[in-house]
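> Pasting the sequence and the predicted coordinates here, then a few questions.
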Amino acid sequence: MTDIAFRSAEASDAEAIARLHVAVWRRTYRDLAPADAFATLDEPYRLKRWQEKLAHPQPDQLVLLAESVGRLVGIGAAGAPSEEAFDSRGEIKFLYVDGEFKRQGIGRRLLKRLALHLSAHRYPGAALSVVEGNHAAAAFYEALGARVIGRHVDAGPIWRSQNIIMAWDGFDELIQ
C-alpha cells in the first residue's frame, strides 16, 4: 500500500480539490448524469464552489485530503446535516478517491476520520446520500455497516438526482 498522508484542506487546495472532484465525479456518473450536468459541472464551476466552501466553512465542517507523495488522491468532507431526513446525524458530504488509488483503504480511512470528527461534535451518527444507480458506493457503505433509511431528490445546481439516504446510528463500525 502506498503511504498516504491525511490533512485538513486549506483555501490554497481548492484548485487541486476541484480537479480531483471533477475527474472522479465524471467517471462515477458517466452513465447516470445527464449531458448538461457534465457540461456545467466542470473544473471552473467546482473551483468556485470549493473556494467558497473553504473560505466560509459551514457549521462543524471538516474537509480532509488524502495525499500520496504530494499528490491529492482523496477528498472527504463532513459537517452539519443538510437534509431533514438525516435527522440529527452529521452528514458525510463528499467522499472521492482517485481511481488509481481505489481499493487501498483510502476511502475507509477518510470515512473513519470524518466519523471521529462528527462524533467529537456530538452527532449521534452519520448519514449521506448516494445517487440511485451508484451501486459501488452503496455497496461500500453497506460493507461498513450503513443502512438505507430513506430517499430524497437532490435539487443540485443542474441535476435533480434521485438519491438513497444511508446512515449509521453510531460510529463504532466506522471508527474500528
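Sure thing, it's come through. As the structure is a prediction and not an experimental result, all values here were calculated from the model.

> going forward, measure contacts and count neighbours with C-alpha atoms only.
Fine.

> My read is that Ala80 contacts Glu91, right?
Yes. Counting by C-alpha atoms under 8 Å, Ala80 does reach Glu91; the two are 5.8 Å apart.

> and the comparison structure, right after this:
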Amino acid sequence: MSTVDFRTAVAADATRIADLHADSWRRHYRGAYSDAFLDGDVAADRRDVWAGRLAAPAGTRTLVAERDGRLVGFVHLVIGDDPVWGSLVDNLHVVHDQHRNGIGTGLLSRVAAAAGDAMYLWVLRQNTAAQRFYRAAGARCVETGTVSPPGGDPSRLNGTPEKLRMAWPDAASLARLSAD
C-alpha cells in the first residue's frame, strides 16, 4: 500500500473535505442527527462550512491526509478554544475504507503539535468505535453534553442525544506519536 502524505489544507480542498465530512456524518450520526438533515443536502451545508473555514483559517489548523492524490482523511483544530480543556479538535474524519490504517492517529498526533498544552474533542455517545480510538490514543472522557443543531434531534436516543468530551491534558505526549 502506498504511503500517506499529510499537509496543511488550502481553500481548494474545501469541497473534498466537505464531501468526506458529509459521508462520515451519514454513516456515524444516524440516530442522533435528524434523518431529514442527513438525507437532505448535508454536503451543501458542509461545503459552506468548509469554504468559510479554509478562507479564513486564523486561529485554526486543518490538515489533510492523501494517498495517491485521494483525500483519505482530515482534522480541524481550533487553537486555544477553551481555557480549561485547551484546543478543540472540531473534526477528525477518515474515509470509511481506510479505517485502521494509522491515518487517524497520524492526523491526530500531527495536529496535537499545534494544540499547545491540552486538547479535547466531542464524540457522540453512540459512536463507540471512535471512543475506542480516542481512548487508545490516550484521551479520557471528562464530561457529557447534549448534541446540538444542525442535526441534533432531541426526540432521538430517549430524548437525550449525548456527546462525550474526550480530553488529552498533555497534548505534547500525543504529538510525539508523529515522530515515531
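Cool, got the structure. In this text, all values refer to a predicted model and were calculated from it rather than measured experimentally.

> of Ala80 and Glu91 of the first structure, who's got more company?
Using other C-alpha atoms under 10 Å as the criterion, Ala80 of the first structure and Glu91 rank with Glu91 on top: 27 against 21.

> Tell me where the second structure has helices.
Remark: helices assigned in the second structure by DSSP state H are 14-28, 35-39, 42-55, 103-115, 128-136, 171-175.

> Serialize those to JSON lines and add fields for distance to His96 of the second structure and mean neighbour count.
Converted to JSON lines, the helices of the second structure look like this (distance: least, C-alpha to C-alpha, whole Å; neighbours: other C-alpha atoms under 10 Å):
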{"stretch": "helix 14-28", "distance to His96 of the second structure": "8", "mean neighbour count": "19"}
{"stretch": "helix 35-39", "distance to His96 of the second structure": "17", "mean neighbour count": "14"}
{"stretch": "helix 42-55", "distance to His96 of the second structure": "16", "mean neighbour count": "17"}
{"stretch": "helix 103-115", "distance to His96 of the second structure": "11", "mean neighbour count": "23"}
{"stretch": "helix 128-136", "distance to His96 of the second structure": "12", "mean neighbour count": "15"}
{"stretch": "helix 171-175", "distance to His96 of the second structure": "23", "mean neighbour count": "21"}
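
> could you dump those to TSV with distance to Gly151 of the second structure?
Listed next are the helices of the second structure as TSV, based on distance: least, C-alpha to C-alpha, whole Å:
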stretch	distance to Gly151 of the second structure
helix 14-28	10
helix 35-39	6
helix 42-55	9
helix 103-115	24
helix 128-136	19
helix 171-175	29
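
> Which among these is found nearest to Glu162 of the second structure?
Glu162 of the second structure lies closest, by C-alpha to C-alpha, to one member of those: helix 128-136, at 12.2 Å.

> Residue range in the first structure corresponding to the closest one, please.
Alignment note (TM-score structural alignment): helix 128-136 of the second structure is matched to residues 135-143 of the first structure.

> Give me the residues contacting the matching stretch.
Residues outside stretch 135-143 of the first structure that contact it (C-alpha atoms under 8 Å, 6 or more residues apart in numbering): Val130, Met166.

> how big is the offset of it relative to the second structure?
Here the mean offset of stretch 135-143 of the first structure against the second structure after fitting is 0.5 Å, by mean C-alpha distance after the TM-score superposition for the first structure.

> and stretch 7-26 of the second structure, how far out from the chain's middle?
Stretch 7-26 of the second structure has its C-alpha centroid displaced from the chain centroid by 11 Å (C-alpha atoms, centre = their mean, to the nearest Å).

> And for stretch 118-132 of the first structure?
With C-alpha atoms, centre = their mean, you get 11 Å for stretch 118-132 of the first structure.
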